[in-house]
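Undergrad: Structure, please.
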Amino acid sequence: MNKMILLAGPCSMESEDVCFETAEALLDLCKYYPLDFYFKTSFDKANRTALSSYRGLGLEKGLEILADVKAKFGCRIVTDIHEPWQAKLAAQVADIIQIPAFLCRQTDLLSAAAKTGKIVNVKKAQFLAPWDMANVVKKIEDSGSSSIMLCERGTVFGYNNLVVDMISIPQMKSLGYPVIFDATHSVQKPGGNGSCSGGDSEYAPCLARCALAAGADGLFVETHPDPSSALCDGPNMVPLFEMKDLVKNSLAVFDLTKEM
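TA: Just a heads-up that it's a prediction; the model follows:
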C-alpha cells in the first residue's frame, strides 16, 4: 500500500529555530504513522496582499536554512519558486519544486522547474477548472519531465472566499499523476482582512478527510508552533500541536479508501 504523502511546514520562513522545531515535530510523527513526508516552507512569498507584508528570508538565506534542515533531520524538502532563474538554485536543496497557484500557467516557470529533474508540484489556480490542468501537465511533459504532482487548493467563490469542489480530485487524477490536497490554503480568505488574508484553520482537518475520501494521494498542510504570532498566513495554519490528530484521522480515511 502506498503511503500518504504529507507536505508540511510553516508558510513563510521566519527563522531557523521555527524551521527546526517544526521539522523535528513532524518527523516525530513519522515514527508512529506511515507517511511519505516532505518538509515545506517558502524562502519568499512573492504574492502577498500588501507591499509591507512579510515575505520571508530571501533565496540565499532561505536555501541555506533548508539545507541545514535537510542535513540535521534527513528529511526531504519542498519549496516554491516564482521566477524561472530560481529553479536551478532551489533544486540544489529541494526534492520537490512547487509552482504557486497564481503562476501555474507560466510556461517558462513550468519548463524551468521540469528541467531540474525534480518532482514538480503544481497548485491549481483558484480561477482554473480541474480539466484545464491538462494543459499544465503537457507543458511539463513537453519540457522533459513526468515527475509531476497536482495540487487542489480551492476555487474562487465570490469575494474573499474559496470553495472546494471534491470532484476536482478524481478529475485531476485522471491525468495520470498524484493529486495533493492543500488543506490550509483551501480555508484561506484571500485579502479577507483588508491588508492581509484571513482564514478558518478549524475547518482544515475536515476538508483534509473529505479530500482523501475523494481519492487524494496526500495532503499539503501549513503548520506553525504558534499561528497567532506567525508572520504569514497565521489564520489558516494548523497549530503544530494539532498535527498529530490531523495525521491520525486523515490516515484512517486514506487507509479505508485504499482498501476499496
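Undergrad: going forward, measure contacts between C-alpha atoms and count neighbours the same way
TA: Fine.
Undergrad: can you tell me which residues contact the closest residue to residue 191 other than its chain neighbours?
TA: Spatial nearest neighbour of residue 191, excluding adjacent residues (Cα to Cα, 6 or more residues apart in numbering): residue 197 at 4.0 Å. Residues in contact with residue 197 (Cα atoms under 8 Å, 6 or more residues apart in numbering) are 49, 188-191, 233.
Undergrad: and residue 197, how far is that from residue 73?
TA: Residue 197 sits 32 Å away from residue 73, taking Cα to Cα, to the nearest Å as the criterion.
Undergrad: Over to residue 99?
TA: In this structure, residue 99 and residue 73 are 25 Å apart, going by Cα to Cα.
Undergrad: what does residue 191 give?
TA: From residue 191 to residue 73 the distance is 35 Å (Cα to Cα).
Undergrad: Please identify which of these two sits among more neighbours.
TA: Neighbour tally, residue 191 and residue 73, criterion other Cα atoms under 10 Å: the higher count belongs to residue 191, 17 against 12.
Undergrad: Now do the strands in the stretch 101-250 of the chain.
TA: Using DSSP state E, counting those that start in this stretch, the strands assigned to the stretch 101-250 of the chain run over residues 119-123, 148-152, 155-156, 162-163, 179-182, 188-189, 198-199, 218-224, 238-239.
Undergrad: Following up with a second sequence; could you model it the same way so I can compare the two?
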Amino acid sequence: MLKINNLKNQNSGNFVLIAGPCVVEGRDMALEIAEKVKNITDRLNIPYVFKASYRKANRTKLDSFTGIGDELALGILKEVGQTFALPTVTDIHESDEAALAAKYVDVLQIPAFLCRQTELLVAAAQTGKAVNVKKGQFMHGSGMGFAVEKIKAVNPDVEVMLTDRGNSFGYSDIVVDYRNIVEMKAFNVPIIMDCTHSLQQPNQSSGVTGGKPALIETIAKAAIAVGADGIFIETHPNPSVAKSDGANMLALDKLEGLLEKLLRIREAIK
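TA: The predicted model follows:
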C-alpha cells in the first residue's frame, strides 16, 4: 500500500492512477478535471492522485507558457486536494522548491531530466513527502536504484515511486522498453508508467513538442500486462487548446473507457 495521505480505494488491488493536466492553467479547469476523474475512479475503485505542474521549467521556447504564478497555482492544487479529499502531486525543479511545494501537495515529483540531481532528491526527501522520480530518457531502469538509495538514505520512511517515460530514440522520438518496468520492480517500490510523455516527439523544428496520443492505450495496456503498479496520464477536456503538451495528452472523455480496459487486463494477470 502507498503511504500517501487521502489515497482511497487502496484495498481494491487495482493499479494507481496519476492523472491531470500538464500544468495548472486555472482554478476552474483544475477543479473540473479533478472532479470528473475522481467520479470515474471512485466508480471503478481505482486509487487516484491528481497531477498538475504548478510551473513548467522545461519548455522549448522562451515565450512558451510556464504557469499562472507559483503561489496561485500551488494554492489551486491545495484547494483541489481539500475539495475532493485527493492526494496531489506536482513537479519541482530546484532544491529550494521542495519545501515550498511540500506545503501544498502530498507528493513531490522529480522530472526525468533531473533524476540524477542529488541535491534535489535530498531536498525532496527532507520534506517527508512521498517522492515520485521519473526515469531519465537517457537511463536504463537498473540505474534508478541509486535515486531510491539517495532518498532513503536521507529519510527511510519516505514513500518512493519510480516512473518510466520511455527512452530517447534518435533526435526527435521516444520509445518504451518494457524491460525497465520489470527491472525497476526489483527495487521494491511502486513502478508507474507515464503513458503520455512516453509518446512525445520532442525537439521539433516548430518549437512545439509533438506526440502520438493515439498510442496511449497501447502503452498503457502493455504496462499493465507486464506488471506496472500504476499509470500516469496527462488529460485535458480539449487537448488541442492545452497550454502545454497538448500533442500527447488524452482527451478527458476517453479516460473512463481506457481505465475499464486496463482493469480487465489487471484482473487477467492476477
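Undergrad: TM-score, when you put one on top of the other?
TA: The TM-score (TM-score structural alignment, normalised by the length of structure 1) is 0.96; 258 aligned residues with a Cα RMSD of 1.1 Å.
Undergrad: that older thread, figure out which of the strands of the stretch 101-250 of structure 1 is closest to residue 31 of structure 1.
TA: Distance to residue 31 of structure 1, taken as Cα to Cα, is lowest for strand 218-224 among those, at 17.7 Å.
Undergrad: What residues in structure 2 pair up with that closest one?
TA: Aligned by TM-score structural alignment, strand 218-224 of structure 1 falls on residues 230-236 of structure 2.
Undergrad: Quick one: average offset of the matching stretch versus structure 1, please.
TA: Here the mean offset of stretch 230-236 of structure 2 against structure 1 after fitting is 0.3 Å, by mean Cα distance after the TM-score superposition for structure 1.
Undergrad: Quick one: distance of that stretch to the chain centre.
TA: Here the centre of stretch 230-236 of structure 2 is set off from its chain's centre by 7 Å, with Cα atoms, centre = their mean, to the nearest Å.
Undergrad: any idea how far the residue of structure 2 positioned farthest from its centre is from residue 180 of structure 2?
TA: The outermost residue of structure 2 relative to its centre, with distances by Cα atoms, centre = their mean, is residue 205 at 26.3 Å. Going from residue 205 of structure 2 to residue 180 of structure 2 by Cα to Cα gives 30 Å.
Undergrad: the helices in the stretch 101-250 of structure 2, which residues?
TA: Using DSSP state H, counting those that start in this stretch, the helices of the stretch 101-250 of structure 2 run over 118-126, 145-154, 179-184, 216-225.
Undergrad: State the span of structure 1 onto which the first one is aligned.
TA: With TM-score structural alignment applied, helix 118-126 of structure 2 matches the range 107-115 in structure 1.
Undergrad: Mind listing residues that contact the matching stretch?
TA: With Cα under 8 Å, 6+ apart as the contact definition, stretch 107-115 of structure 1 has outside contacts at 82-85, 87-88, 97, 99, 103-104, 120, 136, 139-141, 143-145.
Undergrad: For the aligned partner of residue 39 of structure 2 in structure 1, give me its contacts.
TA: Alignment note (TM-score structural alignment): residue 39 of structure 2 maps to residue 28 of structure 1. For residue 28 of structure 1, no residue meets the contact criterion (Cα under 8 Å, 6+ apart).
Undergrad: Residue 28 of structure 1 in helix, strand or coil?
TA: helix (DSSP: H, G, I helix; E, B strand; the rest coil).
Undergrad: roughly how far apart are it and residue 35 of structure 1?
TA: Distance of residue 28 of structure 1 to residue 35 of structure 1, computed by Cα to Cα: 11 Å.
Undergrad: once the structures are aligned, where does stretch 16-24 of structure 2 end up in structure 1?
TA: Under TM-score structural alignment, stretch 16-24 of structure 2 corresponds to residues 5-13 of structure 1.
Undergrad: and the strands of the stretch 101-250 of structure 1, which is most packed in?
TA: For the strands of the stretch 101-250 of structure 1, the largest average neighbour count (mean count of other Cα atoms under 10 Å) is found in strand 179-182, namely a mean of 29.
Undergrad: now the aligned partner of residue 191 of structure 1 in structure 2: how far from residue 48 of structure 2?
TA: Matched by TM-score structural alignment, residue 191 of structure 1 corresponds to residue 203 in structure 2. In this view, residue 203 of structure 2 and residue 48 of structure 2 are 31 Å apart by Cα to Cα.
Undergrad: about what we covered before: could I have the ChimeraX command that selects the buried members from the contacts of stretch 107-115 of structure 1?
TA: Buried members of these, defined by 16 or more other Cα atoms under 10 Å, are picked up in ChimeraX with:
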select :82,83,87,88,97,99,103,104,120,136,139,140,141,143,145
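Undergrad: Which position in structure 1 pairs with residue 213 of structure 2?
TA: Going residue by residue (TM-score structural alignment), residue 213 of structure 2 aligns to residue 201.
Undergrad: nearest spatial neighbour of its match, skipping sequence neighbours?
TA: In this structure, residue 201 of structure 1 finds its nearest non-sequential neighbour in residue 236, 4.2 Å apart by Cα to Cα, 6+ apart.
Undergrad: how deep is the aligned residue in structure 2 for that neighbour tucked in, by neighbour count?
TA: Superposed on structure 2 with TM-score structural alignment, residue 236 of structure 1 falls opposite residue 248. Counted by other Cα under 10 Å, the residues lying close to residue 248 of structure 2 total 27.
Undergrad: Nearest the middle, which residue of structure 1 would you pick?
TA: Central residue of structure 1 (Cα atoms, centre = their mean): residue 220, 4.3 Å from the mean position.
Undergrad: Contact partners for it?
TA: By Cα under 8 Å, 6+ apart, the contact set of residue 220 of structure 1 is 6-8, 180-184.
Undergrad: what's the answer for residue 102 of structure 1, then?
TA: By Cα under 8 Å, 6+ apart, the residues touching residue 102 of structure 1 are 125-126.
Undergrad: Same question for residue 84 of structure 1.
TA: So residue 84 of structure 1 contacts 108-110, 112-113 (Cα under 8 Å, 6+ apart).
Undergrad: Could you do residue 81 of structure 2 as well?
TA: The contact partners of residue 81 of structure 2, by Cα under 8 Å, 6+ apart, come to 50, 87-88, 105.
Undergrad: Check residue 248 of structure 2 too.
TA: Shown in contact with residue 248 of structure 2 (Cα under 8 Å, 6+ apart): 196-197, 199-200, 210-213.
Undergrad: Report the separation between residue 140 of structure 1 and residue 134 of structure 1.
TA: According to Cα to Cα, residue 140 of structure 1 and residue 134 of structure 1 sit 10 Å apart.
Undergrad: again, but for residue 73 of structure 1
TA: Computed as Cα to Cα, the residue 73 of structure 1 to residue 134 of structure 1 distance reads 36 Å.
Undergrad: Also residue 223 of structure 1?
TA: 30 Å.
Undergrad: Understood, closing this out.
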